[in-house]
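# attaching a predicted model along with its sequence, questions to come.
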Amino acid sequence: MLASAELAWRGATGQAGLVVRKLSSDGRVRTSVDELRTVLDGLRGANILTVDIDHARRRIEELPWVKSATIQRRLPDTLHVSLVERQPLALAEADSGRLVLIDEDGQVVNMTDLRPFANLPTVAGEGAQRHAGDLLALIRSEPALYERVSGARRVGDRRWNVWIDGRVEVRLPEEGAAEAWHKLARIQAGDGLLDKAVVALDMRALGGIVVRPDPRIAGDDKEGA
């Protein structure tokens, strides 16, 4: 009797138009329509009141760019998907030595073609993925410097060495990295230190910067303060 009642109820809701006929979404930037259709098209024609939206949500959250998703029933016939997508942050050197794309949480975004993200900084070293978000927030605080950052290496999972133009290594301190970065920005704005014949700047020295000149131009490889 219960089975018969359920069949009758399903039939009545179908006749009332309470079946999935339309799919809509918001928050979609990098997730393609085809990717969503792969997950959701199989729900068309299903009873909108009984369709398993939790299962559909979990499948959508398996898509590469989707950080989280919610699905709403909009009666009589529409399922609406709201997406929160991952934001590409940097390219990271994985254990195998290959590069992977990471998001703002340091999580790997499963992309095979990294060419569209070649302009992002590259991070490497122990703990680099975990701390990349903090580093990017720091270097972005000085836009003129950020535009020239080509990569960074985390040293001993304690501090960062940042590369400018792929040429000048800026060694940031473990403590006071933000102050050192702002100091470098002021010095660069004043006398263009990064544009001179230098290959490394050690910002860890108290009260100053240790400058290593380019030995090909300076004639030696001694460090100066």
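That came through, no problem.
# CA only for contacts and neighbour counts going forward, please
Fine.
# which ones are touching the most centrally placed residue in the chain?
Closest to where the C-alpha atoms of the chain average out (C-alpha atoms, centre = their mean) is D103, at 2.0 Å. When contacts are counted by C-alpha atoms under 8 Å, 6 or more residues apart in numbering, D103 touches 86-90, 109.
# which of these count as buried?
86, 88-90, 109 (16 or more other C-alpha atoms under 10 Å).
# CSV for those residues, including distance to G133 and secondary structure?
Below are the buried ones among the contacts of D103 laid out as CSV (distance: C-alpha to C-alpha, whole Å; DSSP: H, G, I helix; E, B strand; the rest coil):
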residue, distance to G133, secondary structure
R86, 13, coil
P88, 11, strand
L89, 7, strand
A90, 9, strand
V109, 15, strand
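# what about stretch 130-143, distance to the chain center?
For stretch 130-143, the separation from the chain centroid amounts to 12 Å (computed by C-alpha atoms, centre = their mean, to the nearest Å).
# okay, buried residues for it please.
Applying 16+ other C-alpha under 10 Å to stretch 130-143 flags 131-133, 135-136, 138-139, 142 as buried.
# one step back: let me know the closest of the contacts of D103 to I164.
Distance to I164 across the contacts of D103 (C-alpha to C-alpha) is lowest for A90, with 15.3 Å.
# ok so, going back, and the contacts of D103, which two are furthest apart?
For the contacts of D103, and using C-alpha to C-alpha, no pair is farther apart than R86 and A90, which are 12.0 Å apart.
# and here is the other one:
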Amino acid sequence: MACFKKTYCLFKCYVFQYYQWLPFALKTTLFFVIGMGSVLYTVYFPSSLHRLLCCVGFSVQEIFVEGRKRTDLSGIKRALNLIPQKSLFSLDLPKILNTIERMPWVRSAVIERILPNRVYIRLCEKDPIAVWIGPEQKQYLIDKEGTIIVALNPKDTVKWNKLLKIMGANAPSNVLDLQRALSLLHIKTIHRAVFLRSGRWDVYVDHTLCVKLPEGEVTFGLQRFLALRHKIPKNVKVIDLRSGDSVLMEFDKNGPLPNKEQRDKKEKNEEV
């Protein structure tokens, strides 16, 4: 190694000693020949160039992935297509970024080279807010933009059982308004909702009580329901809030209807 360094130093001194005496035209020609030779070598022998870059320390050694919670790590590795002795400059970053952003859980991503041998990837993942029960009772995770993240297997449904379950062809694109209203009013007893063709929601409280909300007024309808909730008899199965002036109730036919004495007793207890 010491012998190689000594030979290199002697060669460099020899070249520069005679280079300074060359005419300007010859210097320009020499630079042009060396430059064109480098370009042609890069074009026709790219693999050799990347092997050379790897030899001088520019091979990919470390990959940093930030923001990953649910994205498949093996999918990221496949997108990078790393092979032994692959240089950092051989990575097609736009192509890799496009592949990563098409992965199910990824909303957006950033990829950068960090010299001399690192690749940095930052992910922004999608957050599921509901489970959409689509055609043939197949279930899908939905994000806040109403797009499908992934289809759920029967084994995965238990994992996402606490999410709001929605039905209806246009339910995914309208679920954000409903979810915002539920969060704003701190309602945690609604676990299922159906979006109808008329453009409104039927929500189910404690899986049994159906509340028909007015069209385009999700928050207002839920506020009315909260104000009336303590006055609703237990054997009511449907509450219709579509009219702003009245409240219609449908009682369970299998349950006992409240008689006048029960209603008077209940109102008296409420007054006390």
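It's in. What you see is a predicted model; the values in this text were computed from it and never measured.
# now, which of the contacts of D103 of the first structure sits nearest P116 of the first structure?
Out of the contacts of D103 of the first structure, the member with the shortest distance to P116 of the first structure (by C-alpha to C-alpha) is P88, at 10.6 Å.
# any buried residues in stretch 147-161 of the second structure, and which?
Quick answer for stretch 147-161 of the second structure (16+ other C-alpha under 10 Å): 148-149, 151-152, 157.
# against R59 of the first structure, how distant is the residue nearest to the centre of the first structure?
Distance check for D103 of the first structure against R59 of the first structure: by C-alpha to C-alpha, to the nearest Å, it reads 20 Å.
# counterpart of V150 of the second structure over in the first structure?
Using TM-score structural alignment as the criterion, V150 of the second structure maps onto N110 of the first structure.
# neighbours around the closest residue to L196 of the second structure other than its chain neighbours, how many?
Nearest non-adjacent residue to L196 of the second structure, counting by C-alpha to C-alpha, 6 or more residues apart in numbering: G168, 6.2 Å away. By other C-alpha atoms under 10 Å, the residues close to G168 of the second structure number 16.
# again, but for G166 of the first structure
G166 of the first structure has 13 nearby residues by other C-alpha under 10 Å.
# quick one: residues contacting the counterpart of L184 of the second structure in the first structure.
Matched by TM-score structural alignment, L184 of the second structure corresponds to S141 in the first structure. Counting by C-alpha under 8 Å, 6+ apart, S141 of the first structure makes contact with nothing.
# S141 of the first structure and G208 of the first structure: what is the separation?
21 Å.
# ok, now D214 of the first structure?
As defined by C-alpha to C-alpha, D214 of the first structure lies at a distance of 19 Å from G208 of the first structure.
# same check on G11 of the first structure?
80 Å.
# what do you get for F117 of the first structure?
Taking C-alpha to C-alpha, one finds F117 of the first structure at 36 Å from G208 of the first structure.
# quick one: E126 of the first structure and G156 touch, right?
Yes - with contact defined as C-alpha atoms under 8 Å, E126 of the first structure reaches G156; the gap is 6.3 Å.
# more neighbours: which of the two?
E126 (17 against 11).
# hang on, the earlier thing: name the nearest residue to the match of V150 of the second structure, ignoring sequence neighbours.
N110 of the first structure sits nearest to P64 (C-alpha to C-alpha, 6+ apart), 5.6 Å away.
# any idea how far S32 of the first structure is from that neighbour?
10 Å.
# ok, the residue opposite D202 of the first structure in the second structure once aligned - how many residues close by?
D202 of the first structure maps onto D240 of the second structure when the alignment is built from TM-score structural alignment. Residues lying near D240 of the second structure (other C-alpha under 10 Å) number 18.
# so who does D240 of the second structure touch?
211-213, 247-249.
# 7 Å instead, please
D240 of the second structure makes contact with 211-212, 247-249, according to C-alpha atoms under 7 Å, 6 or more residues apart in numbering.
# now do L123 of the second structure
66-68, 106, 108-110.
# just the buried residues out of the residues you listed, in PyMOL syntax.
Per 16+ other C-alpha under 10 Å, the buried members of these correspond to this PyMOL selection:
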select buried, resi 106+108+109+110
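# in strands, which of the contacts of L123 of the second structure appear?
66, 106, 108-110 (DSSP state E).
# would you map the strands across the stretch 151-272 of the second structure?
164-167, 190-195, 201-205, 209-212, 236-240, 248-251 (DSSP state E, counting those that start in this stretch).
# dump those strands to JSON lines, plus distance to F11 of the second structure.
JSON lines is the format used below for the strands of the stretch 151-272 of the second structure (distance: least, C-alpha to C-alpha, whole Å):
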{"stretch": "strand 164-167", "distance to F11 of the second structure": "75"}
{"stretch": "strand 190-195", "distance to F11 of the second structure": "79"}
{"stretch": "strand 201-205", "distance to F11 of the second structure": "83"}
{"stretch": "strand 209-212", "distance to F11 of the second structure": "89"}
{"stretch": "strand 236-240", "distance to F11 of the second structure": "94"}
{"stretch": "strand 248-251", "distance to F11 of the second structure": "98"}
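# distance-wise, check the residue lying closest to S198 of the second structure once chain neighbours are set aside relative to G168 of the second structure.
Among residues not flanking S198 of the second structure along the chain, E215 sits closest, at 7.6 Å (C-alpha to C-alpha, 6+ apart). According to C-alpha to C-alpha, E215 of the second structure and G168 of the second structure sit 15 Å apart.
# of D214 and G208 of the first structure, who's got more company?
Set D214 of the first structure next to G208 and count neighbours by other C-alpha under 10 Å: D214 wins out with 19 against 12.
# can you tell me which residue in the second structure aligns to the more buried one?
Per TM-score structural alignment, D214 of the first structure is aligned with D252.
# what about that match, distance to A130 of the second structure?
Relative to A130 of the second structure, and taking C-alpha to C-alpha, D252 of the second structure is found at 29 Å.
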